[in-house]
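Visitor: Below are the sequence and a predicted model; questions follow.
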Amino acid sequence: MATVDADLGPAPGGGGPSLATRFRRLPVDVWFKPLVIVVLAAGFFTWYATATFTDTEKAQLQWSVLQDTIWAHIKLTVIAAAIVIAIAVPLGILLTRPSLRRLTPIAVGVANVGQAAPAVGLLVLFTFAFGTGFKTAVLGLVVYAVLPILQNTIIGLRQVDANTIEASRGIGYSAARTLFQVELPLAVPVILNGVRTALVILVGTATLSTFIGATSLGTLITTGVNLFLPKVLVAGAILVALLALVIDWLGRLVELAATPKGVA
């Protein structure tokens, strides 16, 4: 006989929780954040479709230009994030190995320089060294976002129970196999949380790239401020907020999907 959930009807297949029951068990941010995104997006596009713009505002907010600006911002963020992940995760793994563990405070201290320095100042320094443009903006963003992923990779691997690692070695796993099949899967939630944090930081900080000649949603914000165009300024700010919320939510979904069963 099929099992029945008191409020939600029969569970599909006659066993296990129903779809709605599983939905209720999801963390609040997983289902609540999309509602915020939908409401904010609906409000923005309703305003965008009904507002009256001056010729100057239209030059910045016409859809073709807006699409290019949004895509430039996403491209800047994604490329910087990919480089940061490619650097910080392997480095974090190396720094948790016994032979290199003593170097951890030095590496974290160097990575912390990017977070401690003002983002605008960092970009200006790189501009003096490498000139203006997209590549310099990416470099500045990479330096600024290394710390969360590096730190979380180290913390995630260090919190893996030593007895679990010892048991893995005891059944014949090599050090490399233990790392990839035991340590990293157990550290995934913490590592991905660092990646999600870095992505949100990058989305916000990428707006500053407009000061060194790289197109981003910051272009709308600075244009709105410099020319006193409140509609352009508000549009840029809302789009940055929307992009940050969407990326944070997608990162949370990946985090949940990649977390092994039974790992909190």
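Guide: Structure received.

Visitor: Going by C-alpha atoms from here, please, whenever you check contacts or count neighbours.
Guide: Will do.

Visitor: Spatially central residue in the protein, please.
Guide: Per CA atoms, centre = their mean, the C-alpha nearest to the average position across the chain is that of L199, at 2.4 Å.

Visitor: Am I right that L141 is in contact with T205?
Guide: Yes: with contact defined as CA atoms under 8 Å, L141 reaches T205; the gap is 7.2 Å.

Visitor: Those two: who's more crowded?
Guide: Per other CA atoms under 10 Å, whichever of L141 and T205 has more neighbours is L141, with 30 against 19.

Visitor: quick one, what contacts that one?
Guide: Neighbouring residues of L141 by CA atoms under 8 Å, 6 or more residues apart in numbering: 80, 202, 205-206.

Visitor: Kindly report the same for T96.
Guide: T96 neighbours (CA under 8 Å, 6+ apart): 104, 154, 157-158.

Visitor: Check those residues for burial and list the buried ones.
Guide: Among these, the ones that count as buried by 16 or more other CA atoms under 10 Å are 104, 154, 157.

Visitor: The residues you listed in helices, which ones?
Guide: 104, 154, 157 (DSSP state H).

Visitor: Among the residues you listed, which one lies nearest to P27?
Guide: Nearest to P27 among these: L157, at 23.9 Å, using CA to CA.

Visitor: Not including adjacent chain positions, what is the nearest residue to that closest one?
Guide: A187 (5.3 Å; CA to CA, 6 or more residues apart in numbering).

Visitor: immediately after the regular element (helix or strand) spanning that neighbour, which helix or strand?
Guide: Element membership for A187 (DSSP states H and E) is helix 184-205. Remark: after helix 184-205, the chain's next helix or strand is helix 218-226, criterion DSSP H and E.

Visitor: one more structure, for comparison:
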Amino acid sequence: MRKGTLFSNLFRSVCFLCSVGFLVWAYQSGYFQLITDNPEEFSVLFTEHLKLVAISSLLAIVISFPIGILITRERFKTFEWFFLNLANMGQAVPSIAVLALIMLVLGIGLYTAVLALFMYSVLPILRNTVEGIRSVDHHLLDSARGMGLTPAQILFRIEIPNALPIIMGGIRTAVVLNIGSAALAYLIGGGGLGNYIFTGIEMLDSTYLLSGAVPVTLMAIVADYGLRLVERAMTSKGIRLQQSIIK
């Protein structure tokens, strides 16, 4: 085993043990009493948070992925600057400012929060889709053309499978960003675990703060790990082997 891999595994193990130790300490100290005493309220807020993330992330994937593929096609490359800069605007503006701007147009509520989170998560998916498609070895594409594959066959059999790890990296980034940013939805009546977080900030109460922040953090970790498993399941063994050799 290489030193880099050994150090990485050791670091992950230490972080995991520290996290478990912190959770045990916080539980024994009564910081999660709010959750244990009000499980129904927590369940509602958790479900709202999950709904915000799921809808906005799904919309971002459904829209960004096809556009990313489209602007890598030769005839549509001239539109690349427009879509990437448009997505950059959504990412460059602070998330709370995006919420405020959309709130002025649509008012408050779930759909306003979903739209704001959608705008905030488009760029990672769009950019990684473009970069992933472009990173495919040109020799593979030339070989596929030489074998008589059509452009559609090349896209679905060569380009997307080889670009999948990079594309999934963008999706993971967008989802994790969404989970953290969704806490701000509370400010515009969108619900979610931000209710506990901002109540804790206003009251200077660690019980409220940790009851919201810790589940959000765990949700982000689980989502990232789950998407890594999805990526691994969707990526062929040959591509995984090639990546391990490169690393």
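Guide: On my side now, so go ahead. All values reported here derive from a predicted model rather than from experimental measurement.

Visitor: After superposition, what is the TM-score?
Guide: Overlay of the two chains. TM-score (TM-score structural alignment, normalised by the length of structure 2): 0.86; 237 aligned residues with a CA RMSD of 2.7 Å.

Visitor: Specify which member of the ones in helices among the buried ones among the contacts of T96 of structure 1 is nearest to V263 of structure 1.
Guide: For these, the nearest to V263 of structure 1 is L157 (13.7 Å; CA to CA).

Visitor: What separation do you get for that closest one and T96 of structure 1?
Guide: 7 Å (CA to CA, to the nearest Å).

Visitor: what ranges do the strands span in structure 1?
Guide: Ranges of strands in structure 1, per DSSP state E, are 4-5, 9-10.

Visitor: now the ones you listed in JSON lines, with mean neighbour count and distance to T21 of structure 1?
Guide: Shown next, in JSON lines, are the strands of structure 1 (neighbours: other CA atoms under 10 Å; distance: least, CA to CA, whole Å):
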{"stretch": "strand 4-5", "mean neighbour count": "15", "distance to T21 of structure 1": "8"}
{"stretch": "strand 9-10", "mean neighbour count": "14", "distance to T21 of structure 1": "10"}
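
Visitor: Would you reformat those as a markdown table and include distance to A175 of structure 1?
Guide: Formatted as a markdown table, the strands of structure 1 follow (distance: least, CA to CA, whole Å):
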| stretch | distance to A175 of structure 1 |
| --- | --- |
| strand 4-5 | 46 |
| strand 9-10 | 47 |
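
Visitor: what about those, which gets the closest to L256 of structure 1?
Guide: Nearest of the strands of structure 1 (CA to CA): strand 4-5, 24.9 Å.

Visitor: residues in structure 2 aligned with that closest one?
Guide: Under TM-score structural alignment, strand 4-5 of structure 1 corresponds to no residues of structure 2.

Visitor: which one in structure 2 is aligned with V89 of structure 1?
Guide: Under TM-score structural alignment, V89 of structure 1 pairs with F65 in structure 2.

Visitor: how many other residues sit next to the counterpart of G204 of structure 1 in structure 2?
Guide: Aligned by TM-score structural alignment, G204 of structure 1 pairs with G180 of structure 2. Applying other CA under 10 Å, we find 18 residues neighbouring G180 of structure 2.

Visitor: now V93 of structure 2
Guide: 12.

Visitor: Now which residue in structure 1 aligns to it?
Guide: Under TM-score structural alignment, V93 of structure 2 pairs with A117 in structure 1.

Visitor: what's the nearest residue to A81 of structure 1 if we skip its chain neighbours?
Guide: A81 of structure 1's closest residue in space is L199 (CA to CA, 6+ apart), at 6.5 Å.

Visitor: right, and that neighbour touches T77 too?
Guide: Yes: at 7.3 Å, L199 of structure 1 and T77 qualify as touching, with contact defined as CA under 8 Å.

Visitor: ok, so of the contacts of L141 of structure 1, who is nearest G262 of structure 1?
Guide: L202 (31.1 Å).

Visitor: Now do the contacts for the residue nearest to that closest one when sequence neighbours are not counted.
Guide: For L202 of structure 1, ignoring the flanking residues on the chain, the nearest one in space by CA to CA, 6+ apart is T77 at 5.8 Å. For T77 of structure 1, the contacting residues are 138, 199, 202-203, 206, by CA under 8 Å, 6+ apart.

Visitor: The same query, at a cut-off of 7 Å, please.
Guide: 202-203, 206 (CA atoms under 7 Å, 6 or more residues apart in numbering).

Visitor: All set now, cheers.
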